[in-house]
Structures are given as structure tokens and as C-alpha cells.
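[1] My questions are about this predicted structure, shown below with the sequence.
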Amino acid sequence: MRIIKPLALTMALSISAAAQADVTLTVAQDVNLLVANGEKVKLSSGLFSSNNTLVLPNGESQIVFRYEPSFTKAGEEISTTSDTIIAKFTASDSQVSFVMPDYKSYRSAEEHISNLEWQLVDQAGNPITKVEDKLTKEGMQLGRDYVDEAKDYNQTGAKAAIVLAGAAGASTAIALQKTATTNPQSNAGANTTKQVDSDTAEEMLHFWYNRADKATQQRFKDFINQ
């Protein structure tokens, strides 16, 4: 088994570095990218390549994918599928590509794909540090909602979990603040609890605001001003 160097590494030479403002993730045809940063993926087609791309914000990102290599056997095309992988990595102003195993046969893929060895590399071919885990689901595997599964996974605080910033986080903080400040209390002990909850809500507001990008921060300011 050897690792395939993706075509995107050579194609990157034709793209101006000055145009880089985010992270461009190149996705090969045999990589089924399911979720990125808590959202269902919409890929853009490559202009000179069969690969697709996805633009991610600078900083930490999380992806959910499966590797689905295909082979020709007895004149028919067959494929095999890896476990669903959830992974996080950090990159800025760069092009990132998957580097996947090059299985020589269907049998080899079936033997090794359960222990998938893969990498993310930048445009210079340098490995990018990642933390990965398997996104598992008990029982029937049909009709899986990977967005919800990734959300549930992140709430566990497992090794590949991240805290997703944005409007959803800000809304959660606002809801917590509303709950803490509108519940009436009738005694001194309850008033103390109310104060503690309000302080906690304020800390969460600051936390989520600082995690959000500038556009989300502005929307939050506009909401408060209303």
C-alpha cells in the first residue's frame, strides 16, 4: 500500500498566493465529505481537475467523511467503504488536500480500510496535524443524519470535538441569559442563585462573542441595538 499524492498539489502552483484568504480543501472523487464545521457540505467542481473543493474559514475546522475507493473486478466496478471519520485540524490562508491510501486491489482495501491511514497536506506537501476519531452509530446505519451526529459528538467533548462559533452559539448564550434573568425568585437563597446564573450567562456571552467571526459579531451587535 502506498499513499497517493493528489493532483491538487501540482495544480496549486497555478493559483496566486495573493488570492488566498481562507482555507481551500481539495476533495478527491473517492472521498465522500459529509459534514464540515457542523453543516452539510456543498462542493465546488474543479476547473482543471476531477477533484472538488470546499472553502473553509481560517483557524480550526472539523470534517466528517468516508473513503470510498472503487475497483474493477470481472469487468464490473465495485467499491468498498471506510468507517465514518470525524477529524479536526487547523490551517490558515492555505490549500489543503486529502492524501489517501492507494489500495492495489479490492481485497487489499477490504483488509486495510478499517484501519484507514490518511493525511491532510498543504500546497507544499507538508503534513497538517489532525486529530481524528470514528463517528459511530449503534443499530441500523441507514438514513444517518451526520450533521446531528457531529453535533452530538461535539457535546461529548471527545478528542476530535470542537466548539463551533457563530450565530447558533450566540443564540444559545442569549437563551441562557434570558432564562437566568426572567425566572422570578421569592427568597434570599433563590436570589443568590439568580445572580450566579446571570453571571454565568454573561461569561458565556463573552465566550461565544469572542469565538465568532467579525460578521457574526456585527449581527449580534445589530440584534442588541434593536
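    Happy to help now that I have it.
[2] rest of the way, CA atoms for contacts and neighbours
    OK.
[3] where exactly do the strands run in this structure?
    For the chain, strands defined by DSSP state E occupy the ranges 2-3, 23-27, 31-36, 39-40, 44-45, 52-56, 59-67, 70-73, 76-79, 85-91, 94-99, 101-102, 119-121, 130-134.
[4] by contact count, what packs against the top helix by length along the chain?
    The residue-count maximum for a helix in the chain (DSSP state H) belongs to helix 188-211. Here helix 188-211 touches helix 167-182, going by 3 or more Cα pairs under 8 Å, 6 or more residues apart in numbering; DSSP states H and E.
[5] Apart from its chain neighbours, what residue comes closest to S94?
    V23 (5.1 Å; Cα to Cα, 6 or more residues apart in numbering).
[6] hmm, back to that, buried residues, the longest helix of the chain. List them.
    194, 197-198, 201-202, 204-205, 208-209, 211 (16 or more other Cα atoms under 10 Å).
[7] Out of the strands of the chain, flag the one nearest A165.
    strand 59-67 (10.4 Å; Cα to Cα).
[8] centre of the chain versus that closest one, how much separation?
    Its chain's C-alpha centre lies 4 Å from the corresponding centre of strand 59-67 when counted by Cα atoms, centre = their mean, to the nearest Å.
[9] Quick one: work out the angle between it and strand 85-91.
    Between strand 59-67 and strand 85-91, the angle comes out at 150 degrees (axes from the mean of the first three to the mean of the last three Cα atoms, to 10 degrees).
[10] Quick test: name the residue nearest the centre of this structure.
    By Cα atoms, centre = their mean, the chain has its centre lying nearest to Q62, at 2.2 Å.
[11] ok, second structure coming up, stack it against the first:
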Amino acid sequence: MKLILFPVLMAAITIPAHVQAEVNLRLGEGVSLHAVNGKSHSNKGFLSGSSGVSLDNGVHQIVVDYQVEIGRTRDDSVIERSDSFVILFETEDRDLVLSAPSVGTQRELDEFNDNPLWKLMDKGGNRHDFQLDVLEKEGFQLVRDYERELSRFNKTDSPAALHIRHAGSDPAARNNESISSGDTANDQHMVRQMLRYWYLKADENTKSEMKRWIRSGE
């Protein structure tokens, strides 16, 4: 088994750092990102249009809202925000753009809140599937605590909730329980993926321990 694992881990070690995040999500004009996978995310500024985030392949949950300038002229315009929305999607090796339709009046913003026509597109112009829900504001808040709100939201049955699987319900965990140290897994592609994933997540000390363990043959 170690003879199989060693070249796989060595290949993971030599993978350039830039491939660790293989999903690039760009935000359209006026779109603000507030949380990624349960953690708060800071924005660069209003109407930046070029902000975004790099993610690993897999399932991701984000919280966004839409900031627009409403008014007939720049002198009498005001900045308004839409409701906050939770978007859940799964992808790999893609460049995606999240955008919203043009809004110029309070009525159009209200209509967007009622019927949020978000678009998640790849660079080829193809729509990418996602689940959507409103992240309801809890009472009066000067500053929203998105991490706390998402913790509650993810315990609901919303289609946009990100449910963390427990070991007892995780197929990978069940497979690990059924494979003894002397067995070889049938799905070697999965083995390679898991080794690469955990190696890239490890700190330098853990990486050194992993390499020593494989070389030792224990």
C-alpha cells in the first residue's frame, strides 16, 4: 500500500501552489460578498466590479447583496442595498461571474428583492446552477453578524443551507472504517484526490510527518 501512496503524495508535493484554488468567482458591478462557507468576508468597496474570490473545487456557500445608486442625477442619488441572499453552488475548474440585473429605482430594487434574478455564468456564457434563499435580518442591526446568522440558517431545511456531514453519514468515513491497513481501496482516483486535498491543507510540520510516515513503510 505504501508503494502506491508514495508516488501519489510526491506528485501532490510537486503541484504548483496556484492550482490549489481552482474556482475563480468574480463579482459583477454592485455585488458585495459578505461571507464564504460560513466565514465573514471583507469587501474592497462599493461598486468595485472587479472583486472576487478564489475557491477550492467543491461545494460552496456565499452571502451577497446588491448595492445600487438610485436617483435621477448624481447630486440627488442615494446608495441602497438589496436583501442579503445565500447562494449555494458546486463546481470545479471554472471561472464564474455572479451578476444582477440593472437597477435604477427603488421600485426596481423592491422587485429584485421579491424576484432576485441573480446570474451565475461561466466564461463561455453558460448558466451555472445554484440554490438561492434570503438571509433574513434578525431585528435591528447596525452591523450584521453573518457568521452567527449563517450558523442558524444552516440548521434549517433551506435548499441553500450548507449542511456539514458528520462522520457517521460521510461515505468517505464509512469507507475508511471498512478498509484495514492491509487492504487496498478499489477507487484509487479517490485515494489520490484525498491525499492531495489533505496534503495541501496541512502545515509544513504535518507535511514533513506525512512524508516520513510514507517513507518508513509502517
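    Thanks, I have it. Keep in mind it's a predicted model, so treat the numbers as computed, not measured.
[12] which residues does the closest residue to the residue nearest to the centre of the first structure other than its chain neighbours contact?
    Take Q62 of the first structure and drop its neighbours on the chain: the residue closest to it by Cα to Cα, 6+ apart is K88, 4.2 Å away. By Cα atoms under 8 Å, 6 or more residues apart in numbering, the residues touching K88 of the first structure are 60-63, 130-132, 160-162.
[13] before we move on, what about D65 of the second structure?
    Taking Cα under 8 Å, 6+ apart as the criterion, D65 of the second structure is in contact with 31-34, 81-85.
[14] now these as TSV including distance to D95 of the second structure and neighbour count?
    Converted to TSV, the contacts of D65 of the second structure look like this (distance: Cα to Cα, whole Å; neighbours: other Cα atoms under 10 Å):
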residue	distance to D95 of the second structure	neighbour count
V31	17	26
S32	18	26
L33	16	22
H34	20	22
R81	26	15
S82	25	18
D83	26	19
S84	23	20
F85	21	22
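[15] Assess the claim that V97 of the second structure and R26 are in contact.
    Yes: using Cα atoms under 8 Å, V97 of the second structure is in contact with R26, at 4.7 Å.
[16] overlap in contacts of those two?
    By Cα under 8 Å, 6+ apart, no residue touches both V97 of the second structure and R26.
[17] circling back to that earlier point, will you turn the contacts of K88 of the first structure into JSON lines that also has distance to Q141 of the first structure?
    Shown next, in JSON lines, are these (distance: Cα to Cα, whole Å):
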{"residue": "E60", "distance to Q141 of the first structure": "29"}
{"residue": "S61", "distance to Q141 of the first structure": "25"}
{"residue": "Q62", "distance to Q141 of the first structure": "22"}
{"residue": "I63", "distance to Q141 of the first structure": "19"}
{"residue": "K130", "distance to Q141 of the first structure": "26"}
{"residue": "V131", "distance to Q141 of the first structure": "24"}
{"residue": "E132", "distance to Q141 of the first structure": "21"}
{"residue": "A160", "distance to Q141 of the first structure": "21"}
{"residue": "A161", "distance to Q141 of the first structure": "22"}
{"residue": "I162", "distance to Q141 of the first structure": "24"}
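[18] Which pair of these spans the longest distance?
    Longest span within those, Cα to Cα: E60 and E132, 13.3 Å.
[19] Counting neighbours, what do you get for T156 of the first structure?
    11 (other Cα atoms under 10 Å).
[20] For E147 of the second structure, see how far away the residue of the second structure most remote from its centre is.
    Residue farthest from the centre of the second structure, counting by Cα atoms, centre = their mean, is D75 at 37.9 Å. Using Cα to Cα, to the nearest Å, D75 of the second structure is found at 36 Å from E147 of the second structure.
[21] With respect to L9 of the first structure, which of the contacts of K88 of the first structure is nearest?
    Out of the contacts of K88 of the first structure, the member with the shortest distance to L9 of the first structure (by Cα to Cα) is K130, at 18.7 Å.
[22] what's the closest one in contact with, if anything?
    By Cα under 8 Å, 6+ apart, the contact list for K130 of the first structure reads 87-90, 120.
[23] So which residues make contact with the helix or strand harbouring E177 of the second structure?
    Assigned by DSSP states H and E, E177 of the second structure falls within helix 171-178. Helix 171-178 of the second structure has contacts (Cα under 8 Å, 6+ apart) with 167-168.
[24] Stretch 172-181 of the first structure now?
    194, 197-198, 201-202, 204-205, 208.
[25] Would you mind listing the buried residues in that stretch?
    173-174, 176-177, 180.
[26] before we move on, what about stretch 152-160 of the first structure?
    Buried-residue list, stretch 152-160 of the first structure, by 16+ other Cα under 10 Å: 153-154, 160.
[27] Tell me the one of these nearest P69 of the first structure?
    Nearest to P69 of the first structure out of those is A160 (Cα to Cα; 24.1 Å).
[28] The alignment partner in the second structure of the closest one and D133 of the second structure, how far apart?
    Here A160 of the first structure is matched to A160 in the second structure, going by TM-score structural alignment. Separation of A160 of the second structure from D133 of the second structure (Cα to Cα): 6 Å.
[29] if I look at these two, which residues touch both of them?
    Common contacts of A160 of the second structure and D133 (Cα under 8 Å, 6+ apart): 86-87.
[30] In contact with Q95 of the first structure: list those residues for me.
    Shown in contact with Q95 of the first structure (Cα under 8 Å, 6+ apart): 12, 23-26, 122-123.
[31] which residue sits closest to it, ignoring its sequence neighbours?
    Q95 of the first structure's closest residue in space is T24 (Cα to Cα, 6+ apart), at 4.7 Å.
[32] Tally up the residues packed near the one you found, please.
    Neighbours of T24 of the first structure under the rule other Cα under 10 Å: 22.
[33] again, but for A74 of the first structure
    For A74 of the first structure, the neighbour count with other Cα under 10 Å is 7.
[34] Test my guess that T129 of the first structure contacts A91.
    No: with contacts counted by Cα under 8 Å, T129 of the first structure stays clear of A91, the gap being 9.2 Å.
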